[in-house]
Structures are given as C-alpha cells and as structure tokens.
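**Q** give the three-dimensional model of this entry:
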Amino acid sequence: MWNPLDSITVRTFLILIGGTMLSGALVFTLAGTERKNLESHLRTHHAAERIEQAIQLLDSAPQASRQAIAQVYANYGLRVDLAPTVGVVGQAPDSEITQELRQQLGSDRPIEIVDQENKDCPAFTGPHPEDKPHCISVFTALKDGTRIKLDVARHDHPPPPFRGNFMRDLITFMAGLAVFAWIVALMTTRPLRQLARAANALGSNLKHPPLAETPGPREVREASIAFNRMQASIQSYIQERTFMLSAIAHDLQTPLTRLRLRLEKVSDPALRTALVADLTVTQSLVREGLDYAHTITTDEPFELVDIDSLTEALCNDAIDAGSEITFDGTSNTTIWGSPLALRRCISNLMDNAVKYGQFAHVSVQKSAGKALISVIDGGEGIPAHDLEKVFQPFHRLEDSRSRESGGTGLGLTIARIIAERHQGRIILKNMGVAELGLVAVLELPLAPSN
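**A** Have a look, this model is predicted:
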C-alpha cells in the first residue's frame, strides 16, 4: 500500500506548509491582539477628548447656556448632568482614561470615574448598537465649583474577524504557498532522487556514467563525489575479479584438452568412461566460467528484437538437439536488447528446465507493458527458502543440482545478470501442480514502439 509520508519530498512539503501556517496563525493572533489593544486605546483617547472638550466648553460658557450645551451633547452619546445628586454603582475603569483626564484637566480638579453597564447609560449612536448600554460616568467640578456628571457611551463591539475579501485572499495565499513549498521540496530532494537513480542504474549496469558533480550545496557535492568514488572502486574490484576468473578459466582449457586426449589411452573402459565424465564436467564448468566473465564485462550493443521469433528459434534448436521442449503463445512485441545476450539468457532457463525437470514448456505473452517468457519444467520444484539462493554463483541444491546432473551453479546467475541489464527480472515459482515443478518467468520491458 502506497504511503505518501514515505516520501521525503512529501514530508518536506508538509513541514514547509505546516510551519508557515503555524507561523501565520501565530502572527495573525498577535496582530489581532495588538489590533484590539490599539482600538481600545483609541476609543479611550477619543472618550477622554470628548469629556475634556465638554468640560472646557462648559467652563467657558455662561451658566444660563450650560443646559442648552448639555442637550446638544446628549444627541451625540454624551449626557451631561449639571445637578448630580445620586451616585452610581459600578467598577473603577482602566487607569489609562483616568491618567489621561487628570493630565488634560489638571491634577487639582476633583475627578471620580465609574465604569458601568445599565439602562441609564446613553445609547451608542455608531454603526453597531450595543446589546448592553456601556458608559463611563465622570464626576468632576467646573472652575466655578459647579458639580457635574458626564456619562459617555462606549463602543465595545468587537471588530469582525474577516472583512471584505479576506477568505478569497487567504485561499489565494495558501494556493501560492503550496506551489512554492512544493517547488522548494522538489528542489531540496532532487539530489537524493538523482543519487537513488544512479544507485539503481549502477546495480544493473556497472559501466553506468558517474554522477555529474554540478555546482550546488556542499553536502550534495560531497555525496556525489563519494558515490562516484564508490562506483569506481566497485568497478575496479569487479573488473579485477572477472579478469582473474576469465584468465584462470581460459588457461585451464589447454591442459584439460591434453588430459582428455591422454584419457583415451586408458585401457580400462569403465575407468576411462568415469574419468572422461569427470573431465567433461570440469570443462563445462570452465566454459560457464568464461560465459559468466563475458556476461559481466561485455557491453553488447542493443537493437530491436522480435521476442517471439527469438524464443521459437531457440526452442526449435533445442528440439533438433533431442531435448523435450514445447512452445506456444505469441506476444507480437519487440524489445530493446542484445540478441546474443537474450539467447544466452533464455537458453540457460530452458537448459535448466530440461536438465532438472526432464522437459520444458515455453510460452510467450504480453502483460502490463512487458513481454513474459515462461519456462515450466516437470521436476520436483525448489524449496521456497532456496528460490533466491539459486541465483548465487556456484550455488547448487544437494538433491537436484549435483555434479552427476552436470550443473555448475552459474546458469541462473548469468540469466539474471542479462535480465537486469535489460531492465527486466527473473521470477521463480513452484507450480504446486502434479507433474509440474518450477516455472521461471523472464520479464522484459517492451520497446517504446509497442
């Protein structure tokens, strides 16, 4: 099951998006708090200015005109009581308005301020009427000693959280942020993807070109240099080992040929037959060792190959040689590969089936953009825990891969190397059906023309 969180690109993207959204939410919260504090300060300053202006106007007006001035202010949310006789019950307001009024009116003027919510408060005349009347009651005295009370309506309606096109702008911002975060995630993980592709390519082709050490972050350059050094070391090691194997196998052929000629002079027929059989096995091992070295080191050119014709021709050749092989099925496809290498690969699978399963049934079909060549034998199959081990060089099963059967343990190894060089694979499965043993399926990608 595909898990998107397995991708470092997706994780980087989510971290960028999540971190930015968290930072944005924090900034939005702090900005909203600061905005509320600023609006509260401005309302307090505005209320203090209105009270100061009213008191200064009443100070300068004749006593006969003060009632008329009070009636005018009543129309604008400020009620002036020129003969206060009853106090009000409320809470002490914030110290900010008290300090501002004392600073503007003078510290020698008596000032008492009460913050209250009741029906006696003047109604707020702004765009958002309050559910509960809220006002500040200021008790003070004019310069001539007249006691007055001023009730100033306050607006405490919270501002709407979203105004105008806020949601549209937020969605646009988030979409742009997502695109930007995805681009950054791709740029950040691109060196890792290149390294992974190079490692996969190295696994199927030791001669794959090294990574380009392009300018970039220091860590990426160091990783590319280290990977190229590792690739060069592996190539050198494989080349030295392969050359040694090839040289040993090649040099053994001459003495083995002389030995075979001398064995023909052995007078005892039974002994001669046994010695010749052992020598034949040894020569077969030498030949397969050469084939193995040739498969690893040779880089044969690729061309379009008709897989149906190639497989059918191999089956006909094997039938002419006396092998019990049947063939059916067509895929009507071509693949991009080396004809000689593919012949060696399919032949090894067929020889393996005939050698250990008495017969081989070969079929070709097309499935999911791949050509499938299946080889079924009539043997006893292979234990499940050994299905992967048989691909190891010189690995033989005790019961079926014995010296008497002529096996060397390199046939499947060579076949897998060729398959992987063609971007394919070989799958071994037990049929689990009477009279049928093992099925080897060679999967090869189709050529682009298909």
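**Q** use CA for all of it now, contacts and neighbours both
**A** Noted.
**Q** so what does the host helix or strand of M167 touch, helix or strand wise?
**A** M167 is part of helix 166-204, with elements assigned from DSSP states H and E. Applying 3 or more CA pairs under 8 Å, 6 or more residues apart in numbering; DSSP states H and E, we find helix 166-204 packed against helix 8-60, helix 218-263, helix 411-421.
**Q** mind listing what's buried in it?
**A** 177-178, 181-182, 184-186, 189, 191-192, 195, 198-199, 201-202, 204 (16 or more other CA atoms under 10 Å).
**Q** stretch 305-322 too?
**A** 305-308, 311-312, 314-315, 318.
**Q** again with stretch 259-274
**A** By neighbour count with 16+ other CA under 10 Å, stretch 259-274 contains the buried residues 260, 263.
**Q** contact partners of that stretch?
**A** Residues outside stretch 259-274 that contact it (CA atoms under 8 Å, 6 or more residues apart in numbering): 275-276, 279.
**Q** so how far is the first residue of it from its last?
**A** For stretch 259-274, the first-to-last residue distance is 14 Å (CA to CA, to the nearest Å).
**Q** distance between it and the chain's centre?
**A** 67 Å (CA atoms, centre = their mean, to the nearest Å).
**Q** with stretch 30-47 instead?
**A** 46 Å.
**Q** buried ones in it?
**A** 43-45, 47.
**Q** for the residues you listed, which one is nearest D399?
**A** Using CA to CA, the shortest approach to D399 within the buried residues of stretch 30-47 belongs to R43, at 96.7 Å.
**Q** what residues are up against that closest one?
**A** Per CA under 8 Å, 6+ apart, neighbours of R43: 154-155.
**Q** next one: D351
**A** So D351 contacts nothing (CA under 8 Å, 6+ apart).
**Q** which strand or helix spans it?
**A** helix 339-357.
**Q** and the next helix or strand past that helix?
**A** Counting by DSSP H and E, what follows helix 339-357 is strand 360-367.
**Q** tell me which residues of that following strand come out buried.
**A** 360-366.
**Q** now the other sequence, so there's something to compare against:
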Amino acid sequence: MALLVALALFVAQAINLALLLRERSSFRVAQASRPAAFRLADAIDQEASGRRITPDRGRVRVAARSPITAEMAPQPEMAREVRAQLDEFGVRMRRVEVAIAPPGTYQVPLSRFERRMAARHGPEPPPETIVVAAQQPGGRWLVLAGGLPRGDTRLFWRLLAQTLILYGMVLLPVLWVARRISRPLRELAAAARAYSPRTPPRPLEEEGPPDVTAVIAAFNALSLRVTAMLDEKDRMLGAIGHDLRTPLAALRVRIESVEDEQDRARMADTIAEMNRTLEDILSLARLGRPSEPETEVDLAALVDAVVEDFRDLGDDVAFEEAERLRMRLRPSLIRRAVRNLIENAVKYAGAAEVSLRAGAASAAIVVADRGPGIPADRLDDVFGAFIRLETSRNRETGGIGLGLALARAIVEEAGGAIVLAARDGGGLVATITLPRG
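**A** Model (predicted):
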C-alpha cells in the first residue's frame, strides 16, 4: 500500500513538474517577445517622429539584411508571438524572425547602465543571445538583440522539497496504518502455523481494524472447535478400542475349547493379527496428540532393546554396537517405529541389519535387508495407509499396510524424517533421521 501511494505521488509530481516546465517555457517566451515587440514599435514611432534610431536606446538598430545565420537556433513560436504583439500595436511587418545565438557568437550592444555596471563589477558570463529581426515593408530590417532570460534552477529544488514534504505527510500515516493492520495479521499467521493439537489453544488478542479483529475472532473460535473435535475423536477411539478388545478377548478364551490343535493355532493367529491391526489403527489415529511426555533416553540402548526382543523370538537381527546417545524423545513411539521397520525386514527378507549413526545435529537409525526390495517409483507410495505391494509382499506375510505409515507419522511428529532407498547388491535400506537437541 505504501509503495502504491509513493508511486502515485511520484507520478503526480512528475505531471506537476511537466506542467510547470511548460508554463515556465511559455513565460520565458512571453518575457522575451513582449519587450522586443514594444521596443520595435517604439523605435518605429521614434523614426516616424523624425528621431534617429540609435543602438543604445532599446538596442534596436537598422540593418540591410537579416543577421540571423544558420548557426543560430530558430524560434518560430517566439517569432509568431512577436508578430502578434506587433499587430496589437498596429505595426505591420513583412517578416519576423527570431533565433537564439550561442554565447559569444553575437555582439549585443550594451546600454549605459550595463556599461556602468560592467565597469564597476566586471562583465558577467555571456548568456545565450536572443536575436529578433523584423523586416519593414520598405525592405529594411530592424534588429533587436538581448540576453535570453535564464532558467530558474530553484524551481527544481522547490519542487523536490514539496515532494519530500508530501511524502512525509502522506506516507508516514499510511505506513502507520499499514503497520497497525499488518502486525495482528502477522501474529495471526504465526499462530496458525504454530497451531498444534498437542497443546491447548491460546486465544489471540483481538486488535486492529474491525475486519482484522473479525478474522482473529473467527480463528480463535475455529481453534477451539478443532481442539474439541480432536478430543471427541480420542474419546470415540478409546471407546471403540475398548469395545473391540472385549469380544476379541472372549474369542481368545473360547478357542481353547477347539480340539483340533492346528485350527486352534490358526484362530489364535487370526485374533492376534486383529489385535495388532486394531493397535496400529488406534495409534495412527491418535498421533499428533500423544499422551506420552518427552523424556531423555539413550537412543542406542532403546534400539538395542528392540533388537533383543526380535532375537528372543529367534529372528536373525544384527545390531552394530554404538556409543551412548542421549536424546529427548517419546521412547514408546520411537520404539514402535523402529520395531515396524525391523518387522518388515524380517518378514520380507528373513533377516535385518540395524545400525546407529550419530551426527552433530541429528542421529540416524538404519535398518537394512537383502529382500526383494521395492521398485524405485514406488518407494514413496508404500508410506500410504493400507498400501501393500502385491508383487513382493503377499497376504501370507500378514499386515494390512499400516506399519510404514505409522512409522512415518511417528518420526515426522518427532520432527524427523524416514527414507527408503535401494541397497547396493539388492535389498532395501530404511533410514530414520531424528534431530538432536
């Protein structure tokens, strides 16, 4: 807004300057032409009354031909003005010519006053000379020469000062108003970017113009409604989880009465898979509002504990020993993300290699396998919920495609990133990067 106002003021002042320059040009023409016409008419009156025309009186002299040469700059507009003035005085001339001679190229006769001033103070620098030549009906030329009025250089500085005053009087209030509007808008944008369902909403102060305060009030109400909806969602998910776990537990008890051991084991596996699916869905839905607080833990020990759990089950999982690495995070969620990656590697490759790398600003947990891998154009697709690649992962491996989606959500909620990449020699490498500090 301030730039637009400044541009408008600049354009207005430019137009004003053009009009003033045009007016000053017209004034210079009139300033030079009217006295010239008066002196020419006065000289003709002197001649008609029997007095001789002398150059010292009005600087009018008689010449046989026009003194205007090709080196002089013709001034047709001034010539027309001189002729019009002479017509008003009742003086008829055959031709009227006006030209400007460069300084020092045309000798201008000085008046007595100018000669006295030059003798007292020294001659001034010669200005441009305006030469007016008027041809009488008899063929003689009356010539009048004088200094061209100098341009007023103070006009530019006066206009510049006026422009600066206008800028100060107009732009300062505009900048004040713009700041008064933009400050609450910036605070509103910052609050919108910083909104998190993990913390209770803090209402913004409603200030600024009426339109801005209305927007801030609407944002405050919206944040309260969103938080209330998320709270209701958590309560609903808790109720669903409780209601589903109860019949699943009852089914787990009832299958003990099945005599066929193979059928009983198959039913138990199905119930266990349903429980894991339920846990994954509830965990994915509750992310962003975790109840677990951040604590300082040893990341190397946490990863080692997850690896030991798989080893206890007889899985082939290797872990490179790493130094202690203290970090603030939510241990249960990070443990869940690492477990999901190792579980995928064990399912699809039969083994996993886990390592931990520490940097100055981040730490990386790497899970590598020698499985069938994932096509390069599908590496990002597998992070979607309920996405499974049938070409390399069949139904017998279990799962419904939530493991990687849940792992990415956990890591991103912690401010990190998870990336899949093809491994040299075949297989897949999954890297979790977490910020330190």
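**Q** give me the angle between the helix holding M167 of structure 1 and helix 411-421.
**A** 140 degrees (axes from the mean of the first three to the mean of the last three CA atoms, to 10 degrees).
**Q** run the angle between helix 166-204 of structure 1 and helix 218-263 for me.
**A** Orientation of helix 166-204 of structure 1 against helix 218-263 (the same axes, to 10 degrees) gives an angle of 30 degrees.
**Q** N394 of structure 2 and A352 of structure 2, how far apart?
**A** Going from N394 of structure 2 to A352 of structure 2 by CA to CA gives 19 Å.
**Q** again, but for V212 of structure 2
**A** Distance from V212 of structure 2 to A352 of structure 2, by CA to CA: 56 Å.
**Q** cool, L3 of structure 2 as well?
**A** Relative to A352 of structure 2, and taking CA to CA, L3 of structure 2 is found at 62 Å.
**Q** one step back: off-centre distance for the helix holding M167 of structure 1?
**A** Remark: helix 166-204 of structure 1 is offset 9 Å from the chain centroid, using CA atoms, centre = their mean.
**Q** one step back: closest one to S284 of structure 1 out of the buried residues of stretch 30-47 of structure 1, please.
**A** R43 (101.2 Å).
**Q** now do the SS call for the residue lying farthest from the centre of structure 1.
**A** The outermost residue of structure 1 relative to its centre, with distances by CA atoms, centre = their mean, is A64 at 83.6 Å. Under DSSP: H, G, I helix; E, B strand; the rest coil, A64 of structure 1 falls in the helix class.
**Q** likewise for V317 of structure 2?
**A** strand.
**Q** burial of it, as a residue count?
**A** 23 (other CA atoms under 10 Å).
**Q** what does it align to in structure 1?
**A** Taking TM-score structural alignment, the alignment pairs V317 of structure 2 with I325 from structure 1.
**Q** for that match, which non-adjacent residue is spatially closest?
**A** Spatially, and ignoring its direct neighbours in sequence, I325 of structure 1 is nearest to A360 (4.8 Å; CA to CA, 6 or more residues apart in numbering).
**Q** just checking, that neighbour touches M350?
**A** Yes. Counting by CA atoms under 8 Å, M350 is a contact partner of A360 of structure 1 at 6.4 Å.
**Q** re earlier: tell me who's in contact with the residue nearest to I325 of structure 1.
**A** 324-326, 350, 353-354, 375-378.
**Q** what's the spacing between it and G424 of structure 1?
**A** Distance from A360 of structure 1 to G424 of structure 1, counting by CA to CA: 22 Å.
**Q** go on, I51 of structure 1?
**A** 89 Å.
**Q** next one: A54 of structure 1
**A** 93 Å.
**Q** repeat that for A353 of structure 1.
**A** 20 Å.
**Q** neighbour count winner among these two?
**A** Each of A353 of structure 1 and G424 has its neighbours counted (other CA under 10 Å); A353 has more, 26 against 19.
**Q** what sits against the alignment partner in structure 2 of the more buried one?
**A** Under the alignment (TM-score structural alignment), A353 of structure 1 pairs with A345 in structure 2. Applying CA under 8 Å, 6+ apart to A345 of structure 2 gives the contacts 351-352, 367-369, 371.
**Q** now the residues you listed as a markdown table including distance to I68 of structure 2?
**A** Below are those laid out as a markdown table (distance: CA to CA, whole Å):
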| residue | distance to I68 of structure 2 |
| --- | --- |
| A351 | 107 |
| A352 | 104 |
| V367 | 99 |
| A368 | 99 |
| D369 | 101 |
| G371 | 102 |
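**Q** list buried residues within the residues you listed.
**A** Of these, these count as buried by 16+ other CA under 10 Å: 351-352, 367-369, 371.
**Q** now do stretch 80-97 of structure 2: everything it contacts.
**A** 29-30, 33-34, 36-38, 41, 68, 74-76, 79, 132-137.
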